[in-house]
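A.B. asks: predicted model, plus sequence, below.
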Amino acid sequence: MQTINLPQMLSILELKKSYQSKKLSPEAVCKTIIQRAEADKEFNIWITPPSMELIQPYLDQLHDLDPGQAPLWGIPFAIKDNIDLADVPTTAGCAEFTFIPTEHATTVKRLIEAGAIPVGKTNLDQFATGLVGTRSPYGETKNALSPDLISGGSSSGSAVSVARGLAAFSLGTDTAGSGRVPAALNRLVGFKPSLGAWPIKGVVPACASLDCVTVFANSLSDAMLVDEVVRGFDENDAWSRQLKRQKNAIPEKVLLLKDQPEFFGPFAAEYQQAWDAALQRIRSLSIPIEYIDGSYLLEAASILYEGPWVAERWSDLGSFITSNHQAVFPVTETVLRNGANPVYDAAAVFNAIHKLQGFKQKAHQQLKNAVLIMPTSGGTWTREQVRENPIETNRKMGLYTNHCNLLDLCAVDVPSNDAAFNLPFGLTLFSGYENEHLISGLADLFLNGTRSSKTNTTTLLAVCGLHMRGYPLEKQMTDHGAKFVCQTKTAAKYKMIRLSSLPAKPGLIRENNSGTAIEIELWKMPLSELGAFATLIPSPLGLGKVELEDGSEVLGFVCEGFAALEAEDISYSGGWRYLPS
């Protein structure tokens, strides 16, 4: 079998360009993938590995598709082996459970209709129960970059197949973080759509009320292209709902937790440093940052495995486990049998539902036009460490992921700077189920460093006096399309003076050595209006960079220093609103 010059990391866009120029063909790409899969056998990526016998029928179907009309024409993808591919065994990581479906899962069907080529079924933590990638009788899936480390799970093989260049993208599932943790540990983008946005018909349930199909890719744009193909209501799926993802947009604010994240494992110090570096990148985005109490997120997360939701897993799999002695991976059986605990009765379920509803309401109020950012994982482990302590190590991996589906949030993992050599570090961006455009817009900004034409339509503007709400010049703001965002403070580096104008106005002057934090308002103004608005500003005032208390900088009202010579220093007030009228 002849090897072609195929890039190690596969990109949907680059493959499409190569097909158009005739430099590559889908058949040649798939043959190379088969070779690579054979060379990577020790990584335990596959349950049904790539073969021409499996792939050829889908290559043949390409002859009936117009590449210009099929957005994924010839693009190879991998499928987690709890998602159905017609006429290919579905095992869910358990040989005794195996069945052969007669039709594709809805997500797989839509991808194939768009021209994508399924190349194989991937390994997973058995019954999608785990976040480590070691709970499979088909072998521990090794990390794509550092084989002694865990791959993350349960979508272990799906993530590693993309990271090792065996697929341009792959499908995973996510109930507690399985579509995000493996992405972070293998330096990938992992997109988890909102509950119901992608159909789950044809997926072996873990917790059907929480399950999502997800995508792993090497770039955000690839993941979003897959989303465009797969998204949509399925009338044959009881959990499906109509959720349209809007065009990318930048959130009005970023939320961070007040408490320092917990880092763990043998690389805790490296993860801490990577998080600190990521915070600097976040602050450089010039988006207001708000710090929130996240303790309720952890309390919500505990409901998944330490509350009655584990009984939902048992309701689907309990009869199989009890009638197939020793067929299930030991640690998996231990976890699932917790669902049979009589303490999880009907009253316990409703108590948990009612408690969770309060958490949901709080989360969605906080996340209105906002995005929460957390580490995807607080650390990682060697595979040996997980074998020695399988329950606790797995629990730690879900520290920042388990709450997501319980609270009806969408999420995307994006790679940040590596914590160390071949030790990736990922961030997860969360928002409400209707705000997928905010996490994708912010992810694009974080990864690419620039606001695209779709998102660069407004700018934040800091105001400190008569342009604030309730003051005479507020109308100038609204006449120019500005909208109030939030109240905040400057860094403690400013002097505020009272200008001798009629009416009196404040002037904000940056001090070199010392200063005060001044209360201000942030507004969002269309860029198209900024020039006209600026012509209304009288000397000695003007627009310049204002540093906020979180260290970020935004455009705002500033004053020339000479004005302080004859003006009253009113910095003591802490803000224009606090001066006596």
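C.D. replies: Happy to help now that I have it. Just so it is clear, the model here is predicted, and its values are computed rather than measured.
A.B. asks: can we go C-alpha only for contacts and neighbour counts from here?
C.D. replies: Fine.
A.B. asks: would you mark the buried spots in the helix ranked longest in the chain?
C.D. replies: When the chain is parsed with DSSP state H, its longest helix is helix 346-366. For helix 346-366, a neighbour-count test (16 or more other Cα atoms under 10 Å) marks 349, 352-353, 356, 359-360, 363-364, 366 as buried.
A.B. asks: so where does the spatially most central residue of the chain fall, helix or strand?
C.D. replies: By Cα atoms, centre = their mean, the chain has its centre lying nearest to residue 412, at 1.3 Å. In this structure, residue 412 sits in strand 409-415 according to DSSP states H and E.
A.B. asks: tell me what angle that strand forms with helix 346-366.
C.D. replies: Here strand 409-415 runs at an angle of 70 degrees relative to helix 346-366 (axes from the mean of the first three to the mean of the last three Cα atoms, to 10 degrees).
A.B. asks: mind checking how far the residue lying closest to residue 287 once chain neighbours are set aside is from residue 297?
C.D. replies: The spatially closest residue to residue 287, leaving aside those adjacent along the chain, is residue 253, at 5.7 Å (Cα to Cα, 6 or more residues apart in numbering). Distance, residue 253 to residue 297, using Cα to Cα, to the nearest Å: 19 Å.
A.B. asks: take the one below as the second:
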Amino acid sequence: MSSTVSRVRAAYARIEAVDRPEIWIGLRPRAEAEAEAHAIDERVAGGEHLPLAGRLVAVKGNIDVHGLPTTAGCPAYAYEPEADAPVVARLRAAGALVLGTTNLDQFATGLVGTRSPYGAVRNAVDPTRISGGSSSGSAVAVALGIVDLALGTDTAGSGRVPAAFNGIVGVKPTRGLVPTAGVVPACASIDCVTVFARTLAEAEQALCHVTHQSPYEVTNHPDRPLPPLPQRAPGPWRIAVPPLAQLGDLDAGWADAYEETVHRLAATGASIRPLDLTPFTEAAAMLYEGAFVAERYTAVGPFIDKLISSGGEGLDPTVAGIITRARDIPAHRLFTDQERLADLRTRALAELADADALLLPTTPGHPTLAEVAADPLGANARLGRFTNSTNLFDLAALAVPAGEVNGLPFGVMLVGPAFTDDRLATIARALEPRVSLAVVGAHLTGQPLNPQLLALGAVLDRTTTTAPAYRLHALPTTPPKPGLVNVGAGGAQIETEIWSLPAEGLGRLLAALPRPMALGSVELADGTSVPGFLCEPGALADAEDITHHGGWRAFLARD
């Protein structure tokens, strides 16, 4: 059985097993998905390079998928798109297979995941709690292991809040980095297409296939002057952190979890800097309370007015109320709010100053379905306290898991200036599960390949030696590197550095490791063993034995 076909069959079995029909608005017939899977496998077998072959994708229901209706969470709004949205087409061109379109807060208006005539999307971990919105179905489809990747959108935090509540990664790229053509707008001037995945590596891989091919397409706008970003070498990172008092009321245990995340970053060598969060939270309140919400009426307001006049069937009352009230906002308020926002953005960027990222809890808490039903507007407003300002300020953001509180996922968010997306991802790797790695040669501090470790978020833990069971040989490679082999009796202690790095980063190193190098268990002088770089014994026939120098650096300094 071919790999893509088997994964499609497993996905449909998983859909039946989890029994969460509220995830989907349009699910493709199984036979149709299997036929496409067969075609993908045949293309791969024929030698075609499809880097996302076998990856299964869910697409938020306000993004066009050819062959499925685009509803934006409103049955009466549905239309049949003539083609895939560019972001969907690019994933498919790379070999990904779309299973269907997912439920959302209607017209992408909300952070709760309950404002939909297709049903409230329940949390993947605790079904009594909300999944987060508006990209609710997409996030839960990933969290429950149905799909590998999912597309969402983010205007106020919809690509980050559901990621935090379901224990997955949510990438909100710099505005404009991913095309929004073929997306039903919420606030067209600040909407972003986002990516969900269970790991940061998977999200980054998908993102690289959907971004604009040229930065010129994104940055060449007269109304968006962006200063060139200063070049920044990897680590130590400068992380801005507000005082706990400015975070406001948090759910029980969340302040401790946030502080623990700050300590984890500091332990990697990051420099923690204070920041006044006031301009961020003041701008966050403006997204719905100010005149900017009028853009939501521009997007779908006339349609909602017409639907209300005919009875309003299928309209979520909370969403309809938010959008129709925006119709009557006077124009002068928009200009007043734009002036105030510009001042707040200047203050916010001054607070960020030379910091590489701002670290925040993604949300202040995780409400139950009942709590949101009792106070739909208040609960939603609270959830956007830290996320609402990001797109208003034209910033990049990334939401990642950071442990659990009382058995529920706890997530944090890294925020940085526009086009620092790669930087945020590198910092986020420091929060992933970490492993130790023993290095004895070209990856040592100051050696030519050490930047590979730094770029993966690695941090030097300590310098030690191997157990007296190894021999070291100088290999004829470029750049020069040694080969370490375990010989048991007749070996010696070799200088070794122990690095801590994300587990995913170790996998990336291994995937790119050239022969004759190999990854194996290295026994240390204290009797413990860690993964490390070894050498295939067959490559040592013509290599000089340099064991007597005691280490690679001593060998290089021999003259």
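C.D. replies: Yes, it's here. Note that the structure is predicted; figures quoted are calculated from it, not measured.
A.B. asks: show me what residue 289 of structure 2 aligns to in structure 1.
C.D. replies: Aligned counterpart of residue 289 of structure 2 in structure 1: residue 306 (TM-score structural alignment).
A.B. asks: residues near that match, how many?
C.D. replies: 11 (other Cα atoms under 10 Å).
A.B. asks: quote the end-to-end distance of stretch 282-299 of structure 1.
C.D. replies: Using Cα to Cα, first and last residues of stretch 282-299 of structure 1 are 26 Å apart.
A.B. asks: what sits against the match of residue 289 of structure 2?
C.D. replies: Contact analysis of residue 306 of structure 1 by Cα atoms under 8 Å, 6 or more residues apart in numbering lists nothing.
A.B. asks: tell me where the stretch 51-200 of structure 2 has helices.
C.D. replies: 86-93, 136-143, 161-166, 200-210 (DSSP state H, counting those that start in this stretch).
A.B. asks: what's the closest of those helices to residue 463 of structure 2?
C.D. replies: Of all the helices of the stretch 51-200 of structure 2, it is helix 200-210 that lies closest to residue 463 of structure 2, at 28.8 Å by Cα to Cα.
A.B. asks: what residues does the closest one touch?
C.D. replies: 52, 86-88, 90-91, 94, 148-149, 169-171, 178-179, 195-197, 400, 425, 429, 504.
A.B. asks: do stretch 118-134 of structure 2 as well
C.D. replies: The list of residues contacting stretch 118-134 of structure 2 from outside it, by Cα under 8 Å, 6+ apart, reads 22-23, 25, 73, 103-106, 108-114, 136-137, 139-140, 143-144, 153-154, 158-159, 161-163, 165-166, 366-370, 408.
A.B. asks: swap in 7 Å and give it another go.
C.D. replies: Residues from elsewhere that reach stretch 118-134 of structure 2 (Cα atoms under 7 Å, 6 or more residues apart in numbering): 22-23, 103-105, 108-114, 136-137, 140, 143-144, 158, 161-162, 165-166, 367-369, 408.
A.B. asks: any of those buried? List them.
C.D. replies: Buried among the contacts of stretch 118-134 of structure 2 (16+ other Cα under 10 Å): 22-23, 103-105, 108-114, 136-137, 140, 143-144, 158, 161-162, 165-166, 367-369, 408.
A.B. asks: picking up where we left off before, just give me the closest of the buried residues of helix 346-366 of structure 1 to residue 316 of structure 1.
C.D. replies: After measuring these against residue 316 of structure 1 - Cα to Cα - the closest member comes out as residue 349, at 16.1 Å.
A.B. asks: ok, and the closest non-adjacent residue to the residue mapped onto the closest one from structure 2?
C.D. replies: Matched to structure 2 by TM-score structural alignment, residue 349 of structure 1 sits across from residue 334. Of all residues not flanking residue 334 of structure 2 in the chain, residue 291 sits nearest, at 5.0 Å (Cα to Cα, 6+ apart).
A.B. asks: for stretch 316-332 of structure 2, measure first residue to last.
C.D. replies: So stretch 316-332 of structure 2: terminal residues 29 Å apart, Cα to Cα.
A.B. asks: buried residues in it, which are they?
C.D. replies: For stretch 316-332 of structure 2, a neighbour-count test (16+ other Cα under 10 Å) marks 316, 319-320, 322-324, 326-327 as buried.
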